[in-house]
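> A structural model of the following input is requested.
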Amino acid sequence: MPPGGTSQLQIYTRSGDEGDTGLLFGGRVSKSDVRTEAYGSTDHAVSAIGLSRALATEDRVKDILLEVQREMFMIGAELATDPTNRHLLLEHFQIVDESHVTRLEKLIDEIGEDVELPPNFIIPGASTASSALDLARTQVRTAERRVVDLKTAGLLPNIHLLVYLNRLSDLLFMLARYEDRHLPFEIVTGQPPEPSDE
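Below is the predicted model:
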């Protein structure tokens, strides 16, 4: 017991040693179950977004990413709840709804006003900050695909989760471009500069 007499939180429980795991509000499923894959992928995305926030150079970007991480925790809680226990989820947690999707769309439009997109494909790697955001974007896309699997299995009562993830990947793309907005297009696209006519 540490100084002060407070017992230490035990990190390991051994309850998942056989390859299954507990859902929020009860029930157990395989660690390869579509629900586990779905909320596990969102957990991965939350961490990737956290890395992006740590590496971002713009306070505006940092603030947006922190709010997104909070909302992704809401998504993870919902995905980790069996539909039969949805009433318990609604008693204890806020859930993502159309208003959250609308907020992301507004952010995308606002960021778009400050960003000029290059005419060519963008090759990630122009800066550390934008690279982290592009990596987070691809992880959100993976999470989106896992949630599609959940929908296909009839285990997704809230379609707004899927729409949110779709918009979030677009927002992360635009935030990456915002971080690189002062760089020359040839650096952002990885293309050589256009030859001069002179």
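> okay, CA-based contacts and neighbour counts for the rest of this
OK.
> who's in contact with the residue nearest the centre of the chain?
Here the mean C-alpha position of the chain is nearest to the C-alpha of residue 45 (C-alpha atoms, centre = their mean), at a distance of 4.1 Å. Applying C-alpha atoms under 8 Å, 6 or more residues apart in numbering, one finds that residue 45 lies in contact with 136, 139-140, 143.
> what segments of the protein are strands?
20-22, 28-30 (DSSP state E).
> export those strands as JSON lines, with columns for mean neighbour count and distance to residue 163.
Shown next, in JSON lines, are the strands of the chain (neighbours: other C-alpha atoms under 10 Å; distance: least, C-alpha to C-alpha, whole Å):
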{"stretch": "strand 20-22", "mean neighbour count": "16", "distance to residue 163": "26"}
{"stretch": "strand 28-30", "mean neighbour count": "15", "distance to residue 163": "25"}
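> to check against the first, give me the structure of this:
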Amino acid sequence: MKIYTRTGDAGDTALFGGGRVPKDHLRVAAYGTVDELNAVLGVSVVEVTDTQIRDRLEAIQHDLFAVGSILATRPRPDGSAHPHLPPLPVARIDEMERWIDAADDELTPLTQFVLPGGSAGAAHLHLARTVCRRAEREVVTLAAEETVDPDAIRYLNRLSDLLFALARLENHRAGRADVTWKK
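Next up, the predicted model:
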């Protein structure tokens, strides 16, 4: 199978499950940003020094493939799920909340705004957090126009919170202080 197909040379792309849309369609922007987030998490995995954090990020990367494939698929007219789609990893939302709570238990309470930085791993996690927030905004925009599973929005919202907590945890475990905003 060749990497290039030439089918998108006119500026449109195929959706999973059928149909074509322009490459600047809201759906393409949403799943494209989820793909970008996955790539940024891949860089974060390389930079993070803590094994537990790396393992969690790798699990999330697999989740994001499912989220992206769901976003790349128009809902069926009867509302049923496409038979070849992976399930949305809804159970991970509660798990991410537990991970955030555990990180908060280990960290000192926040008293100042935290700037992206500290260790290389934490800086990359902060970058991933901002890409995650953009992905969430783009999915919300898509949901205003077309049907989107609301759990996809919940997943991305919780993930951005987790990435903030993990960035702080990576700094803490690496012996680096968070970079705080000085007025």
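> TM-score of the superposed pair?
Between these two chains, after superposing, the TM-score reads 0.92 (TM-score structural alignment, normalised by the length of the second structure); 180 aligned residues with a C-alpha RMSD of 1.8 Å.
> shared with the second structure, which of the contacts of residue 45 of the first structure?
Retained in the second structure: 136, 139-140, 143, out of the contacts of residue 45 of the first structure (criterion both residues aligned by TM-score structural alignment, their matches' C-alpha atoms under 8 Å).
> the first structure: which residue goes with residue 8 of the second structure?
In the first structure, residue 8 of the second structure lines up with residue 16, judged by TM-score structural alignment.
> returning to what we had before: what's the residue nearest to the centre of the first structure aligned with over in the second structure?
Structural alignment (TM-score structural alignment) places residue 45 of the first structure against residue 37 in the second structure.
> measure that match to residue 122 of the second structure for me?
15 Å (C-alpha to C-alpha, to the nearest Å).
> same thing with residue 60 of the second structure?
The value you get for residue 60 of the second structure to residue 122 of the second structure, if C-alpha to C-alpha is used, is 17 Å.
> same thing with residue 64 of the second structure?
Counting by C-alpha to C-alpha, the gap from residue 64 of the second structure to residue 122 of the second structure is 20 Å.
> tell me which of the two has more neighbours.
residue 122 (29 against 22; other C-alpha atoms under 10 Å).
> hmm, residue 168 and the more buried one touching each other?
Yes - if you go by C-alpha atoms under 8 Å, residue 122 of the second structure and residue 168 touch, sitting 6.7 Å apart.
> which residue numbers in the second structure does the longest helix along the first structure align to?
Counting residues, the longest helix found in the first structure (DSSP state H) is helix 128-152. The aligned range for helix 128-152 of the first structure in the second structure is 120-144, by TM-score structural alignment.
> mean distance between that stretch and the first structure after superposition?
Stretch 120-144 of the second structure, aligned to the first structure and superposed, deviates on average by 0.4 Å (mean C-alpha distance after the TM-score superposition for the first structure).
> how close does the closest residue to residue 37 of the first structure other than its chain neighbours get to residue 34 of the first structure?
Among residues not flanking residue 37 of the first structure along the chain, residue 146 sits closest, at 6.3 Å (C-alpha to C-alpha, 6 or more residues apart in numbering). Per C-alpha to C-alpha, residue 146 of the first structure is found 7 Å from residue 34 of the first structure.
> what of residue 88 of the first structure?
21 Å.
> same question, residue 13 of the first structure
23 Å.
> between those two, point out the one with more neighbours.
Legend: neighbour count by other C-alpha under 10 Å for residue 13 of the first structure and residue 34, higher for residue 34 (21 against 7).
> that one and residue 151 touch, don't they?
No - the pair residue 34 of the first structure / residue 151 is not scored as a contact, 9.6 Å apart, by C-alpha under 8 Å.
> number of nearby residues for the residue opposite residue 69 of the first structure in the second structure once aligned?
The alignment partner of residue 69 of the first structure in the second structure, by TM-score structural alignment, is residue 61. Neighbour count for residue 61 of the second structure, taken as other C-alpha under 10 Å: 21.
> could you find the closest non-adjacent residue to residue 61 of the second structure?
residue 38 (5.7 Å).
> same check on residue 128 of the first structure?
residue 55 (6.9 Å).
> quick one, helices of the second structure?
With DSSP H as the criterion, the second structure has helices spanning 26-47, 51-71, 91-106, 120-145, 150-173.
> tabulate those helices in TSV, adding columns for distance to residue 182 of the second structure.
Listed next are these as TSV, based on distance: least, C-alpha to C-alpha, whole Å:
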stretch	distance to residue 182 of the second structure
helix 26-47	26
helix 51-71	28
helix 91-106	22
helix 120-145	18
helix 150-173	17
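> how about those helices, which one is nearest residue 14 of the second structure?
Between residue 14 of the second structure and the helices of the second structure, the tightest spacing by C-alpha to C-alpha is seen for helix 26-47, at 9.6 Å.
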